[in-house]
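# Everything below, folded, please.
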Amino acid sequence: MPPRKDGDPSVSVPCFYGAEMRYLREQAGLTLEQLAEGSFRGIPLLSRIERGECGMPMDLAVHVDKRLNTNGFFERRCEAVAKARRAGHAEYFADVLEMEQRADAIDEWAPMLVPGLLQTPAYARAVVRAAMPRAADGDVEEKVTARTSRATIFDAEAPPKLWVILDEALIRRPALPGEQMAELLEHIAKMVRATHAIFQILPESGGLHPLMTGEIRVMTFPDAPPVVYVESLHSGQLIDYPPLVKQYRESYDLLRAAALSPAASLSMIETAAGDYRNGKQSTRLE
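Sure, this is the predicted structure:
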């Protein structure tokens, strides 16, 4: 059995709380399995928290406080940590932000919106304003900055390997004026080339496919089990249950097979960008 990996509590806030949780759990004589009982959270997530690889969700903090008799210690602190990490993001996205910085690979399926890692400020602003039409300008700009700044993960010494599949409709639906749509598509192509990402387009002519019900993100890690993130309008869910994660990954593999080749996809998005810039955009791919 390989030696366990202990997080260094001096490295980061998640490492500090993870080390504290492990210390208190062991002092209480509990295994990870025993601590997880009744929490509706998987053992892999608790293990990642103890290693400082992700933050603690509020529901789990409440559960841990009760099981370890810590008088609300984790509940009082995890919300402050999450706020610091997610400034400009929805609360349910806080753990995803931490995980994507430690991910070895990120695979995304985007049927409705360009993924945040590939968005331009103009596109992010339009998306936020459409979802929050009554929001103050300052709140909108905070979210735009938070969303576009996520791409700095690719500046790391060992950035995650990115694989993105976009639905054809995303490059043909005029979410912005022509010039800004051209800038968005050119930005996507530039990011794909700069990060050596794998980029595919799923054509409408492909018909039915395994992931018709919504977007997903699969994140794999060098020293932890993979997780899947699914999102809807006002909520998101991290899935770490291994059999379910396996099903999602198999569905994503089937989607890859149905999509256009990376070379053809990149050529099409660059052609579409030129069409928007020249006012020749069509409603669907030829």
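
# rest of the way, CA atoms for contacts and neighbours
Fine.

# so where do the strands sit in this structure?
In chain order, the chain shows strands spanning 105-110, 161-167, 198-202, 216-221, 224-231, 236-239, with DSSP state E as the criterion.

# mind listing the helices for the protein?
Using DSSP state H, the helices found in the chain span residues 13-27, 32-36, 43-50, 58-68, 73-86, 94-100, 121-131, 137-149, 168-172, 178-195, 242-258, 262-277.

# and the fourth one, what does it pack onto?
Identification of packing neighbours for helix 58-68 by 3 or more CA pairs under 8 Å, 6 or more residues apart in numbering; DSSP states H and E yields helix 73-86.

# orientation of the helix it packs on relative to helix 137-149 in degrees?
90 degrees (axes from the mean of the first three to the mean of the last three CA atoms, to 10 degrees).

# quick one more, to check against the first:
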Amino acid sequence: MAKSKQQDAWEFFGELLKERREAAGLTQSELGRRVFVSGAYIGLFEQGIRKPQLDVAIRIDEVLQTGGIFERTWRRLIDKSPYASYFSEVAELEGVATKICEFAPLVVPGLMQTAEYARAVTLATHPFAAEDFIEEKVTARIDRAAILSGTTRPEYWVVLHENSVLTPVGGPSVMAATLDRITTLARERQALVTILPRSVGAHAHMTGTLKLMEFEDQPPTAYTETGFSGTLLDDPAVVKQAQRAYDLLRVATLSPEASLTLIESAAEDYRRCASTT
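All right, here's what the predicted structure looks like:
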């Protein structure tokens, strides 16, 4: 996969970190202990594979006595990202994940959205935004989905709550096209999609979206998001809890074939509704 300018910039961040760490006479493990992360994570930062959280960048400045250069660089890189600060690293990690598992309780996941659906979601949350802002957000979301058609695409498992299929985001025509995209991804084996029926009632993850990611050469992560913020989790015990919650969700879903039948039926209902309006 071709590297983005954003990735090149983070690799420069990592090279600078390595240079300043070695000048201070510290090993990766020694620096890690002082900024409260593992030495392995310092190594991933230096390779540009992982991005430190802001508080870690600030602590690195304090330990290496670099006058705030890592905090300032972090802020500039985040400001250039088309994503919210709490999602920027998640978007980068999607591009190197070997497996992604998602649970969507209300809205179709970004990787499955059509441009029209993404626009409707963005307008709903930013009703006073300029058109350039809306277009940037929509384009960034659609560009992310390219990972599903690449030669190194990840395994993509998706549990959709039935509400995400029945909530008419953008109107009937937009929903029909979005559900068609979901079924196409499933039929072409780019995604494995199952539906969590509303009749299940209470379920294992009631607090927003959940995304699990696995990688070839780094520990798995979990990401949870609510309406106003998101949290990237990499503590092994917490990630294990999130994986168990996802397993519990999966055992409560319809079969893949029954799920696609429900999605295709809903798409037809939306098409009929669109044709009569």
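
# ok, the equivalent of L54 of structure 2 over in structure 1 - contacts?
Residue mapping for L54 of structure 2 onto structure 1 gives M58, with TM-score structural alignment as the criterion. When the contact criterion is CA atoms under 8 Å, 6 or more residues apart in numbering, the partners of M58 of structure 1 are 75, 78-79.

# Kindly present the strands of structure 1 as JSON lines, with separate columns for mean neighbour count and distance to T271 of structure 1.
What follows is the strands of structure 1, written out as JSON lines (neighbours: other CA atoms under 10 Å; distance: least, CA to CA, whole Å):
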{"stretch": "strand 105-110", "mean neighbour count": "21", "distance to T271 of structure 1": "20"}
{"stretch": "strand 161-167", "mean neighbour count": "21", "distance to T271 of structure 1": "15"}
{"stretch": "strand 198-202", "mean neighbour count": "24", "distance to T271 of structure 1": "13"}
{"stretch": "strand 216-221", "mean neighbour count": "22", "distance to T271 of structure 1": "27"}
{"stretch": "strand 224-231", "mean neighbour count": "19", "distance to T271 of structure 1": "30"}
{"stretch": "strand 236-239", "mean neighbour count": "17", "distance to T271 of structure 1": "34"}
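
# wait, which of the ones you listed is closest to A259 of structure 1?
Evaluated with CA to CA, the strands of structure 1 place strand 198-202 nearest to A259 of structure 1, the distance being 4.3 Å.

# which residues touch the closest one?
Identification of contacts with strand 198-202 of structure 1 by CA under 8 Å, 6+ apart yields 162-168, 192, 255-256, 258-262, 265-266.

# what's the matching residue for F13 of structure 2 over in structure 1?
Matched across to structure 1, F13 of structure 2 falls on Y17, judged by TM-score structural alignment.

# Tell me how many other residues crowd that match.
By other CA atoms under 10 Å, the residues close to Y17 of structure 1 number 25.

# ok, it to I49 of structure 1 distance?
Summarising the geometry, the distance separating Y17 of structure 1 from I49 of structure 1, computed by CA to CA, to the nearest Å, is 8 Å.

# Equivalent analysis for D253 of structure 1, please.
Applying CA to CA, the value for D253 of structure 1 to I49 of structure 1 is 29 Å.

# what's the answer for Y92 of structure 1, then?
Distance of Y92 of structure 1 to I49 of structure 1, computed by CA to CA: 16 Å.

# So the two - more neighbours on which side?
I49 (23 against 18).

# show me the contacts for the equivalent of the more buried one over in structure 2.
By TM-score structural alignment, I49 of structure 1 lines up with F45 in structure 2. The contact partners of F45 of structure 2, by CA under 8 Å, 6+ apart, come to 14, 51-52.

# and of the residues you listed, the nearest to A274 of structure 2?
Closest to A274 of structure 2 out of the contacts of F45 of structure 2 is K51 (44.5 Å), distances taken as CA to CA.

# which of the contacts of F45 of structure 2 show up in structure 1 as well?
Counting by both residues aligned by TM-score structural alignment, their matches' CA atoms under 8 Å, those that remain in contact in structure 1 are 14, 51-52.

# could you flag which of those residues are buried?
With burial judged by 16 or more other CA atoms under 10 Å, the buried subset of those is 14, 51-52.

# And those, which is closest to R141 of structure 2?
Looking at those and their distance to R141 of structure 2, the nearest is K51, at 19.9 Å (CA to CA).

# Distance check, the nearest residue to that closest one once chain neighbours are set aside against I58 of structure 2.
Leaving aside its sequence neighbours, K51 of structure 2 sits nearest to F45 (CA to CA, 6 or more residues apart in numbering; 5.8 Å). When distances are taken as CA to CA, F45 of structure 2 and I58 of structure 2 turn out to be 14 Å apart.
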